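S.K.: Sequence first, then the predicted structure:
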Amino acid sequence: MHALKFEEALAQLEQIVERMEGGRLPLDESLAAYRRGSELLKLCHQQLSDAERQIQILDNGSLRDFSVSGSEAR
């Protein structure tokens, strides 16, 4: 099984939330969905942390606020 990309994991997480919010899942399916959602959330957080570390490395160890001025956006 391949590692999920961030976008794939987030899409699956959104589907789980929609199913759970519908309130029609049996208890055992709700527990399984919650467990899977927790795994996906952890994966997303890890991938975001990894991306932040890569940005810090590329930006000489500091993570700066990103802002786009009118002249830079063109």
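M.R.: Looks like it came in fine.
S.K.: drop to CA atoms for contacts and neighbour counts, all remaining ones
M.R.: Will do.
S.K.: Sketch out the helices for this structure, chain order is fine.
M.R.: Applying DSSP state H to the chain gives helices spanning 6-21, 27-58.
S.K.: S67: which of those helices is closest?
M.R.: helix 27-58 (14.9 Å; CA to CA).
S.K.: mind listing what's buried in the closest one?
M.R.: Neighbour counts over helix 27-58 (16 or more other CA atoms under 10 Å) mark 30, 33-34, 37, 40-41, 43-44 as buried.
S.K.: and here's the other structure:
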Amino acid sequence: MAKRTFENALGKLEQITEELENGDLSLEVSLKKFDEGIGLVEYCNTTLTEAKAKVELLLEKQGGLTKQPFDELDHGDQELS
């Protein structure tokens, strides 16, 4: 079995989402796919949380850089409606 990566998990999650959106699956299969998707979401969330912690640690080690929450960054080209 291939090692699970964030990219593979995200790709599989997208595939499951498409399959569920098509509505061609039985209820039993849909529930199994949904359960698998939940596991993939948890894996992706954990992986992203770990990556964020590593980035913050690297920023602290560099000294002169300061952390800024992502949602407070100026995105420039995005407008709020």
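M.R.: The structure has been received and is ready for your questions. Not measured: the values here are computed from a predicted model.
S.K.: Including distance to D50 of structure 1, could the buried residues of helix 27-58 of structure 1 go into TSV?
M.R.: Converted to TSV, the buried residues of helix 27-58 of structure 1 look like this (distance: CA to CA, whole Å):
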residue	distance to D50 of structure 1
S30	30
A33	25
Y34	24
G37	20
L40	15
L41	14
L43	11
C44	10
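S.K.: Looking at these, which is nearest A9 of structure 1?
M.R.: Comparing the buried residues of helix 27-58 of structure 1 against A9 of structure 1 with CA to CA places L40 closest, at 5.8 Å.
S.K.: mind listing what that closest one touches?
M.R.: 9-10, 12-13 (CA atoms under 8 Å, 6 or more residues apart in numbering).
S.K.: Find the nearest non-adjacent residue to M20 of structure 1, please.
M.R.: S30 (6.7 Å; CA to CA, 6 or more residues apart in numbering).
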